[in-house]
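Student: The following block contains a protein sequence and its predicted model.
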Amino acid sequence: MNSTPLPTLDTSWLTDQLVQLGLHAVAAVYLNMLLLLLATVLLSLLSGFIARKIMVGMLQKFASRTTTSFDDYLLQNKVVLHLSRIFPLTIVVLAIPVIFADFSGWIAPLLKLTDVYVVLLGIWIIRSVLRTSRDYLKTFDSLKDKPIDSFTQVLTIFTFFIGGLMIFSLLTGKPLWTFITAMGAASAILLLVFKDTILGFVASIQVSTNDMVRIGDWITMEKYGADGDVVEINLTTVKVQNWDKTITTIPTYYLISDSFKNWRGMQRTGGRRIKRSIHLKISSIKYLSPEDVARLSKIHLLKDYLQERQQQIDRHNKEKGIDKTLLINGRNLTNAGVFRAYASAYIAQNENVHKELTMMVRQLEPTTTGMPIELYLFSNDVRWVYYENIMADIFDHLLAAVRYFDLEVFEMPASDDMRRLSEAQNLVTRAIPPLETLQN
């Protein structure tokens, strides 16, 4: 950058020629300046065009011969375009003392403006290089799921901050250190202004260090309506693409201050949990008679279980001398218990169930909606559509099988049920004669 103006050159020849052509001396000076300015603009545009074509062409040829994608990202992020602007800038800096030789008071302010442009050009170049580095690092498998955007944004903000201080220093003529000292005194205000940025940066480091969230993770954050895949992690926000393709934006620091669910473990194990109940009508639960046991033994999945279980029960009752004229005496099989055994056998042989994870059919506490028989297992396919189909197939089968065990599934009365009940009551009322008729 220029601290003192460059020495001026003699441009009186063109002015003298214009005066000889009959122009007034003052008009000749101004026209001389305009002609030189036009020539400088044209030369700057031409040099910028030539430099851009040469530099971009060379880099494209070089990129086509290399296997790395870094040079491709250099072109994509316009690094070469910003570098090519150095050549017309140099021409302008050299031409200003010549163009304004007759207006020496303008030279220093204009050169100061070129210094400001140098700072801005440096910021643009650094920002483009940072973006290139970010895009290139994302091509590595080990870094794809890291919050690289957050660190890039921090460096970009720091670059703009230093660049802003340098511009203020150039425009005011005061040393850069003066502004840095003033910033130290105003640190409380800076902390307040950049609170979200600072919190986001700290959160990004903690998220990355603790491996809490990666790009591509499925997370659920009900408080903010987020339920989907993480598509971007940057300095201030985390973008989540929900299953309905909407985008939810969450402040990054909320990931460490609030609770959220990360489904990465489920996806990594290859099993997705199924936890659903069938509510049995309690009045349909009963002991099984020998005839019932014989009938249910025809079910393939229950044949061996019923044979072994019935032998154990008979042996126990015989040893204890139990009177079996009443089913309630001693040990007995129930249709609900046998149904649980059937459900366990069914999911154990189902090819869509993950055999290395927990499989359980359990009875929960009876409620006003019946007795829940809960299935707790994991599908071996974590994809949403396949998972839903697997779960539906299992429960379709079990709901249809309930009637073979003389069980009923609890249902709240529907409008049709109430209508049929009302119609039945009306029929009974019409069939029974009034009390006065019976008395007569």
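Tutor: Ah, there it is. Numbers count the residues shown, from 1 in each chain.
Student: rest of the way, CA atoms for contacts and neighbours
Tutor: Fine.
Student: Which residue ranges of the stretch 301-440 of the chain form strands?
Tutor: Under the criterion DSSP state E, counting those that start in this stretch, the stretch 301-440 of the chain contains strands at 360-363, 371-379.
Student: Using CSV, lay out the ones you listed together with mean neighbour count.
Tutor: As requested, the strands of the stretch 301-440 of the chain are exported to CSV (neighbours: other CA atoms under 10 Å):
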stretch, mean neighbour count
strand 360-363, 18
strand 371-379, 22
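Student: Which among those is found nearest to Lys61?
Tutor: strand 371-379 (51.9 Å; CA to CA).
Student: Give me the distance between the closest one and the centre of its chain.
Tutor: Averaged C-alpha coordinates place strand 371-379 at 31 Å from its chain's average position (CA atoms, centre = their mean, to the nearest Å).
Student: How about stretch 45-62?
Tutor: Distance of stretch 45-62 from its chain centroid, counting by CA atoms, centre = their mean, is 39 Å.
Student: likewise stretch 340-359?
Tutor: 33 Å.
Student: Mind listing what's buried along that stretch?
Tutor: The neighbour-count check on stretch 340-359 (16 or more other CA atoms under 10 Å) flags 340-344, 347-348, 352-355, 357, 359 as buried.
Student: try this one next to it:
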Amino acid sequence: MLPLEWIDNHPLVSTSIALILLALAAYAANLVIKLVLLRVLHRLLKFTPYGKDPELSRQNVIERLSQAAPPLIIALGIAIVPNLHDVAVVAIRNVANATIILMLARAISAVLNVVDVIYHRRPKARLRPMKSYIQVLKIAVYVIATVMMIATLMDQSPVILLSGLGAMAAVLILVFQDTLLSLVAGIQISSTDMVRVGDWIEVPNQDANGDVLAIELHTVKVQNFDKTITTIPIRRLVTDPFKNYRGMQESGGRRIKRAINIDQSSIRFLNQDELDRLASIGLLENYLKKKREEIAQWNASLGERATVPANTRRSTNIGVFRAYAEAYLRNHPHIHPSMVIMVRQMEPTSTGLPMEFYAFTNTVVWVNYEAIQSDIFDHLYAILAEFDLRVFQEPAGHDMQQMGKLLAQPSRATQAE
């Protein structure tokens, strides 16, 4: 008996051989695509912008699409396998078709990744981030693919399954509640331009203070200044208050708002010699000249009452210092000249008289800002002695030691005895 006749007389053997040959054909197609076709395509793509860009080629669109070839061969070839029951043919074909749908969905997802990468390279991409929309499209692709796969495995029309989704709408809304709320929040943030990638934001309720790394469907990633990353639910940026420093960064100036507490017991009037000495300071020359003329005219109008010092106007050391500090800020090379510059007294407290300095630097770079601010206050603290003013400070351990030494010294009367 010939081998072919023997095989024909044994249906199980012929079916097994046909299935093995079909599996080998699918495997061979997979090898040919990976070893030959994909290599040729990659070499051709190297001459295109897509192939030269490693970030785009890393998405593996072609590789994912090629994975649909083996199940496609199985789906087409299963019908020619002899002696295979119709139920088995339908089951294998349906599984192969469902696998093809899954591979196509993965390929579409990779294409969406490519779109996202290309979009974020645009200069204005951070003004309107679309990563959350890409994620929504991916979810939609996989949901549709899941419905089609289930319909294929059940050998039913997808329309029948979709018609039954109406009754499951409430369940689906409950399951995808967070996703829907996050999508709405993302649309609100994007449409109102509340947050962009790269913005410096501060969210006290979430312990976040740093730069926005990514705005995704469900979360916003913030890299804090200590290099830790805080993940904030995107809905919190709509419901909770937060601070965005973008306006400061775009203005080109960062605010200095700090006070020096002056010891109130050091505040007094200045005599003529002290005014002459302070007038030699360049920043005070014009101010004191005008101030002296103004005070002289005022006092001259008093007549005989000018003989009482309490009736006259006189310059104070804190007033002259305030004028000096404002002139110093206005002439500082790193202070923004077109923004508010002000030196003012605050309400006195038990820790002294706060003298607040309000101005803006001409840079928003954090390191440079802190250096400028420190240099300014280094100078202001050191120059206080020229005006015979003292900074208020709580008694420290050294002060208590000096006080103890003074109390321990015998009085002069005791020494005389």
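Tutor: In hand now; what should we look at? None of the values given here were measured: they were computed from a predicted structure.
Student: Quantify their similarity with the TM-score.
Tutor: Superposed pair, TM-score by TM-score structural alignment, normalised by the length of structure 2: 0.92. Supporting alignment: 415 aligned residues with a CA RMSD of 2.5 Å.
Student: returning to that earlier point: can you tell me which of the strands of the stretch 301-440 of structure 1 is nearest to Ser128 of structure 1?
Tutor: strand 371-379 (46.6 Å).
Student: In structure 2, what range does the closest one match?
Tutor: Residues 353-361 of structure 2 are matched to strand 371-379 of structure 1 when aligned by TM-score structural alignment.
Student: Name the residues that touch that stretch?
Tutor: If you take CA atoms under 8 Å, 6 or more residues apart in numbering as the criterion, stretch 353-361 of structure 2 is touched by 253-264, 329, 334-336, 339-348, 369, 372.
Student: hmm, back to that, would a markdown table of the strands of the stretch 301-440 of structure 1 with distance to Ala186 of structure 1 be doable?
Tutor: Formatted as a markdown table, these follow (distance: least, CA to CA, whole Å):
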| stretch | distance to Ala186 of structure 1 |
| --- | --- |
| strand 360-363 | 63 |
| strand 371-379 | 57 |
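Student: returning to that earlier point: how far apart are the match of strand 371-379 of structure 1 and its match in structure 1?
Tutor: Compared with structure 1 after the fit, stretch 353-361 of structure 2 shows a mean deviation of 0.6 Å (mean CA distance after the TM-score superposition for structure 1).
Student: Nearest to the spatial middle of structure 2, which residue is it?
Tutor: Nearest residue to the geometric centre of structure 2 (CA atoms, centre = their mean): Val212, 1.3 Å.
Student: Need the three-state assignment for that one.
Tutor: Taken by DSSP: H, G, I helix; E, B strand; the rest coil, the conformation at Val212 of structure 2 corresponds to strand.
Student: Which residue in structure 1 aligns with it?
Tutor: Aligned by TM-score structural alignment, Val212 of structure 2 pairs with Val230 of structure 1.
Student: wait, what's in contact with Ser277 of structure 1?
Tutor: For Ser277 of structure 1, the contact set (CA under 8 Å, 6+ apart) comprises Pro372, Ile373, Glu374, Leu375.
Student: quick one: stretch 332-339 of structure 2 aligns where in structure 1?
Tutor: Mapped onto structure 1 using TM-score structural alignment, stretch 332-339 of structure 2 covers residues 350-357.
Student: re earlier: so the residue nearest to the centre of structure 2 makes contact with Thr219?
Tutor: No - counting by CA atoms under 8 Å, Thr219 is not a contact partner of Val212 of structure 2; they are 10.9 Å apart.
Student: ok so, going back, of all the strands of the stretch 301-440 of structure 1, which one is nearest Val79 of structure 1?
Tutor: Taking CA to CA, strand 371-379 is the member of those nearest to Val79 of structure 1, at 49.8 Å.
Student: Name the residues that touch the match of stretch 332-339 of structure 2?
Tutor: Stretch 350-357 of structure 1 is contacted from outside by Gly271, Ile347, Ala348, Leu377, Phe378, Ser379, Asn380, Asp381, Ile390, using CA under 8 Å, 6+ apart.
Student: can we see that at 10 Å?
Tutor: Residues from elsewhere that reach stretch 350-357 of structure 1, judged by CA atoms under 10 Å, 6 or more residues apart in numbering: 269-274, 347-349, 359, 377-381, 386-387, 390-391, 393-394.
Student: Any buried residues in the helix or strand encompassing Asp71 of structure 1, and which?
Tutor: Using DSSP states H and E, Asp71 of structure 1 maps to helix 70-76. Neighbour counts over helix 70-76 of structure 1 (16+ other CA under 10 Å) mark Phe70, Asp71, Asp72, Tyr73, Leu74, Leu75 as buried.
Student: Next: stretch 54-73 of structure 2.
Tutor: Buried residues in stretch 54-73 of structure 2, counted by 16+ other CA under 10 Å: 56-57, 59-61, 63-73.
Student: Check stretch 359-371 of structure 2 too.
Tutor: Ala359, Phe360, Thr361, Asn362, Thr363, Val364, Tyr369.
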